[in-house]
Structure formats: structure tokens, C-alpha cells
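Student: Below is the sequence, then the predicted model.
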Amino acid sequence: MGKNILVAHGGGPTAVINCSLQGVVEAARASGQVDKIYAARFGAEGILAGDLIDLTDVPASTISKLSRTPASAIGSCRRKLTDADFPTVLETLRKFEIDCFFYNGGNDSMDTCNKVDELARKEGLDLRVIGIPKTMDNDLDLTDHCPGFGSAARYAALSAAELALDASALPIHVVVLELMGRNAGWVTAASAMAGRLTDCQVLTYLPELPVDEDKMLADIERCYAKGKGLLVTVSEGIYGLDGEPLADTGIVDGFGHKVPGGTAQHVTDQIVQKLGLKSRAEKPGLLGRASIPYVSVPDREEAYAVGRFALESALKGESGSMVAIAAERAPVYQSSLFLAPLAEVANVEKKFPLEWIADGNGIGDAFFDYALPLMGGDFPEYALLRG
């Protein structure tokens, strides 16, 4: 008798999260060991409601489209499971006779995954639990990087370069670009690529360092005065010397995190009011994590691979682990997969290395050595005629 498997998505989707789902489904079908393939409709919410999608007989032609489909094809949520929820989780797992459970998500999702594994062991449930990494924030520990980051970084780099070209072509205002990253500045760091692709001045601020707003404004005024245009890129979660966010929506999400937002507008307002310069705020928001045209090919391929590896590992009897990526960058980029203990990954946040930040608002070469292979090649070479 074949095994029944369940896949769920947690947290904010990425441009490649469905590639991991495709990897799980296609590996399950190829194994000859899986009977039923279920997916939780809207993640943990679906598990609690017993609302599962049966993917067993979905045509292969439809499954193949997952790699070109943004967001989550099965639905996700930001529901943090509590102790009171777990009996219901067990009830659903038993009702559908689930043998293998895969949770595709970031830090909080890996914590949930770990708790499900611990509960199953305590209750004597024969369940294999494997976490599948996903986060554009790139802040999961023990893995070189996370599926979803490469594509979000590519989007940030190219969008910032396009804005930088516009800012330098009509240098009448300071352009401020806000990018996702509540506590980790990996994606915003990629926007500094604009300074390498264009002749525009670029300043970049990450949440790993507190921002001295007076110094920020002085640097903005100095760089703008060079007359080459100025792009300022900021993580949504940057905070001041007082430890408070520069901007705060006042909203708390389902995981208990404050929802940041409005940082670019705040900086823009300061530029206008205190420097007397024109400025405008730009914020791609969800486009930064869901854009298929900007998907990184290595990111797509690795997202698919971690899904397959998760399924294959569970069928070998592995449990209580997250699929992680090891990478070598010289002489050419290559990656491999391994299993990391969920208990060591859950709720551990990997921050951007401080030594990769130059002078508080620049990004050093070490980051680009790390990130460029993940972002994919073929960056454009622009015609820069003004000198």
C-alpha cells in the first residue's frame, strides 16, 4: 500500500514556491510509493479545517505549469499554530491517513514543522516531517541561501537599476525605493547593484544597522549635489538610533510580527521638509516577491530540487529535518542538498553580515560574490552616453 502525503505553504509566497510543490508532486509520482497527494488549502488554516486539495490525479500538464505560476497555487496563510490547535492538526493527519508531511515556508513555518514532528513522536504517530525552505528574506539558518531569494534579489537589482537610470536622466528629485525586509536586509542589499550597472549615485540602508537620520540626510544632500542623480534604497524595517522603526503601519500579522511599511515615504518627507529637495517614494511591494518575468533560473531550479529532495528523504525514512543548500562559488557555482535538524533552524534568523556593509550605506564586493550566482546571469549593459 502506498503512502499518503500532505504539502502545505506558510507565510508570504515567492515567485518560485510553486516550483517546490511541483518537485514534491512529480517526485511522488515517479517514486511509485505514493498513493494520495494532498495539499492544504491556505496552509495551516486548511489543516485545521480539514480542507485538503487532492492533487493525486491532477494532469501532469497542469502540474508542469506550476514553475511559471507566481504566488501560492494551493494558498498560504500567516496563522501561528498554538498548543490548542495541535489536537486538531493530529485529527486531520489521522483522518486522511497522512504518512509524510511537508511544510514549505520560512522561520515561523519551520517552527511549526518542528512542533508537528515533536507532537507526532510524542503521540506515537508514524509520520515523516520535512521542512522545505522558502523565503525571499534569505534569513533561514544553516542553509547557504533560501529558494525565493535569488529571484527577489534579481527583481530588486534590475528595478533599482531602472529607477537609477531614470533618476540620473532627469535629476530633479531624489528617488527613494522601499524593499521588503523586516529584520534582514538581503534583498535590499541586491538593489545596490544599481550602482554597478549605472552612473547614478546609490545609497542603501539595511535593518542590520541603526540609521542616524541626520547623517542620512547629510549623505543624501552630498550625493545629490554631484548632479548625477540619486537613488536611495531602504529596507522596510530600518530603524533609528532610538531603536524604533522609521515607519510603522501599526498592524501585527498572524505570527505576532509588526508589519512595517511607509519607510520610503517617511524618508521622502524628511528630504522635502529638511533639505528642500524634490523627492518621490517608490514601493514595488508584493511585486518584489511575485514577479515571474524576473525569476532567476538558478532559483527556479533549486526550488524544484528542494521539493524533490524533501519527498525522496521522507520516503527513505528521514524526519525532523529541513532541506538545506550547500554551495560552492569557485571556480563555478554549484550547489548540493542536505538535511538540517528542524530544532536548530526553527525561529533562528540569519542576518546580513555587518562586514559586508560599507560606511553604513554601501554594499561591499563580498555580497555580490555571494549573491550574483543566485540572481542568475545576463544582467543588461546599458548605454551610458552622458559621461
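Tutor: Looks like it came in fine.

Student: contacts and neighbour counts: CA atoms only from here.
Tutor: Fine.

Student: Assign Leu163 to helix, strand or coil.
Tutor: The local conformation at Leu163, judged by DSSP: H, G, I helix; E, B strand; the rest coil, is helix.

Student: What spatial separation is found between it and Val116?
Tutor: 45 Å (C-alpha to C-alpha, to the nearest Å).

Student: ok, and here's another one to check against it:
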Amino acid sequence: VRNILGIQAGYNGLSCPEDFQPIQLTVNTVRDIHMKGGSILKAGRGGFDAVKICDKLEKMGVNMLFTVGGDGTQAAANELYKEAKNRNMQLSIVGVPKSIDNDILFFDKTFGFDTAVAAASEVIRNGWVEATSCEKGVGIVKLMGRDAGFVALNAALASTIVDLVMIPEVPVQLDDIMKHVDNTLARKGFMVIAVAEGAGQELVATGQKD
């Protein structure tokens, strides 16, 4: 492989190339990217148009495309594959699962997940410090996880200091939770709760996830 391009801002970089120019990925360009947070290509949402993207890939002479991302990115890549197949394009599309939520089927662990758990564990420890500083203190830590509670659950296990974990996969019984809170405060004098952002949505007025 002699020519490797980095597409900026996700699919926007292919459907709107005039706004997001591709980056030539050379040895010098990528030498120290592991030392930097985020991505030198910048993340992006939306911008997916299979027809426009295939047109651009043909024009650029790209014959292999790596799609790095979660379920949305890979679902779009599948649509891109269908369009390329209809055109008989000489194009290989390789899906690389990357999701801090770890919510991609058929994979035990996606890269990015361990980093998210480590960061969440540190936040939980901060919540513990706050909770133990007050009489009957309750530290509530809200973590990512709209549809999957892997980060909250694994961070709680890693920290060993969480008294209650709420995840979207398990319906919330409010009475049971309040009893557990009362019992824990009576026993310990403080508690820490880790909540995935999608947990308890069935209790809100609309019942819809936001």
C-alpha cells in the first residue's frame, strides 16, 4: 500500500469533501498519534450519503475503505457496501469495531472500552470522596451508556466502592431502590450510585430515551 488517506469528520469527509480535505497519512504524520487524545481525523456525525460517497471514492481511486466506529458507523458501512456492489466497484470495505460503550454485536470487547472504564472508575472514586465527606452523603455518578450499561457496570466492579448500579438493560424498580438507599445509609452512613445514562427511562413522563 503506497497511498493512505485519512478521511476527516467521519462520512462528512467523503460526502462533503470540499469542506473536509483528506489527510495524507505518512510515517511522520502518525508517529506520535498514540500520545494524543481524540483523533487527528476528528469525529463526525451524519453526512452519510451512499451515492455521493461511492462517487467520491471512485473519483479518488480508493479501492479499500476502513470504517472505524460503533454500530451507526458499521450500519452505514453496510449500506455503502450495497451501493458499491450494485456498481460492481473494485472496493473492499473493512469494518473496525470501535465503541466506548462496547455495544457492537459479536465482539467481547471493542477498543476504546477499557479506556472509558478506567476514566469512569476515577470519576467514581471522586464521587466516593464527596459522599464520605458528608453525613448521609450520596454520590451519584452518571456515566455514558444510553442503551448499554457495560461502562457503568465494569467501572463499578473495577472501583469496588459502588453500592448501587443502574443500567438500561435492567428495569428500575423505584421502591426497591429507595429501600436499598435507606438501608445502605443506615448501615454505612454514605453510599455511591453509578447510573448509566439510559437507565430508568421507563420512569420519565414520555418513556422515550433522549
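Tutor: Noted; the coordinates are in hand. Note that the coordinates shown come from a computational prediction; the quantities given were computed from them, not determined experimentally.

Student: Could you tell me which residues make contact with the aligned partner of Asn12 of the second structure in the first structure?
Tutor: Structural correspondence for Asn12 of the second structure with respect to the first structure (TM-score structural alignment): Glu45. Contacts for Glu45 of the first structure were tallied using C-alpha atoms under 8 Å, 6 or more residues apart in numbering; they are 77, 79.

Student: how near is Glu45 of the first structure to Asp111 of the first structure?
Tutor: 16 Å.

Student: so where do the strands sit in the second structure?
Tutor: With strands called from DSSP state E, the second structure shows them at 5-6, 23-24, 64-69, 92-97, 137-143, 164-166, 190-196.

Student: For Glu202 of the second structure, which of these is the nearest?
Tutor: Glu202 of the second structure sits nearest to strand 164-166 of all the strands of the second structure, at 12.6 Å, using C-alpha to C-alpha.

Student: residues in the first structure aligned with the closest one?
Tutor: With TM-score structural alignment as the criterion, strand 164-166 of the second structure aligns to 203-205.

Student: After superposing, tell me the mean distance of that stretch to the second structure.
Tutor: Here stretch 203-205 of the first structure, set against the second structure after superposition, deviates by a mean of 0.8 Å using mean C-alpha distance after the TM-score superposition for the first structure.

Student: Which residues does that stretch contact?
Tutor: With C-alpha under 8 Å, 6+ apart as the test, stretch 203-205 of the first structure has contacts from 188-189, 191-192, 211, 220, 230-235, 238, 360-363.

Student: List the buried residues of it.
Tutor: Using 16 or more other C-alpha atoms under 10 Å as the test for burial, stretch 203-205 of the first structure gives 203-205.

Student: what do you get for stretch 5-16 of the second structure?
Tutor: Neighbour-count burial for stretch 5-16 of the second structure, with 16+ other C-alpha under 10 Å as criterion, is recorded at 6-16.

Student: Turn the buried residues of stretch 203-205 of the first structure into a markdown table, including distance to Arg308 of the first structure.
Tutor: Below are these laid out as a markdown table (distance: C-alpha to C-alpha, whole Å):
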| residue | distance to Arg308 of the first structure |
| --- | --- |
| Leu203 | 40 |
| Thr204 | 37 |
| Tyr205 | 37 |
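
Student: just those residues now: which is nearest Asp99 of the first structure?
Tutor: Using C-alpha to C-alpha, Tyr205 comes nearest to Asp99 of the first structure of these, at 45.6 Å.

Student: what's the spacing between the closest one and Leu374 of the first structure?
Tutor: Tyr205 of the first structure sits 21 Å away from Leu374 of the first structure, going by C-alpha to C-alpha.

Student: residue boundaries of the helices in the stretch 1-150 of the first structure?
Tutor: Counting by DSSP state H, counting those that start in this stretch, the segments of the stretch 1-150 of the first structure that form helices are 17-31, 44-49, 60-63, 86-95, 107-123, 149-169.

Student: how many neighbours does whatever residue of the second structure lines up with Thr233 of the first structure have?
Tutor: The pairwise alignment with the second structure assigns Thr233 of the first structure to Ala194, based on TM-score structural alignment. When counting by other C-alpha atoms under 10 Å, one arrives at 26 neighbours for Ala194 of the second structure.

Student: likewise Ser61 of the first structure?
Tutor: As a burial measure, Ser61 of the first structure scores 8 neighbours (other C-alpha under 10 Å).

Student: Lys56 of the second structure too?
Tutor: Using other C-alpha under 10 Å: Lys56 of the second structure sits among 17 other residues.

Student: Touching stretch 305-312 of the first structure from outside, list them.
Tutor: By C-alpha under 8 Å, 6+ apart, the residues outside stretch 305-312 of the first structure that reach it are 19-28, 102, 130-133, 322-324, 337.

Student: The second structure: matching residues for that stretch?
Tutor: So stretch 305-312 of the first structure sits over no part of the second structure, by TM-score structural alignment.
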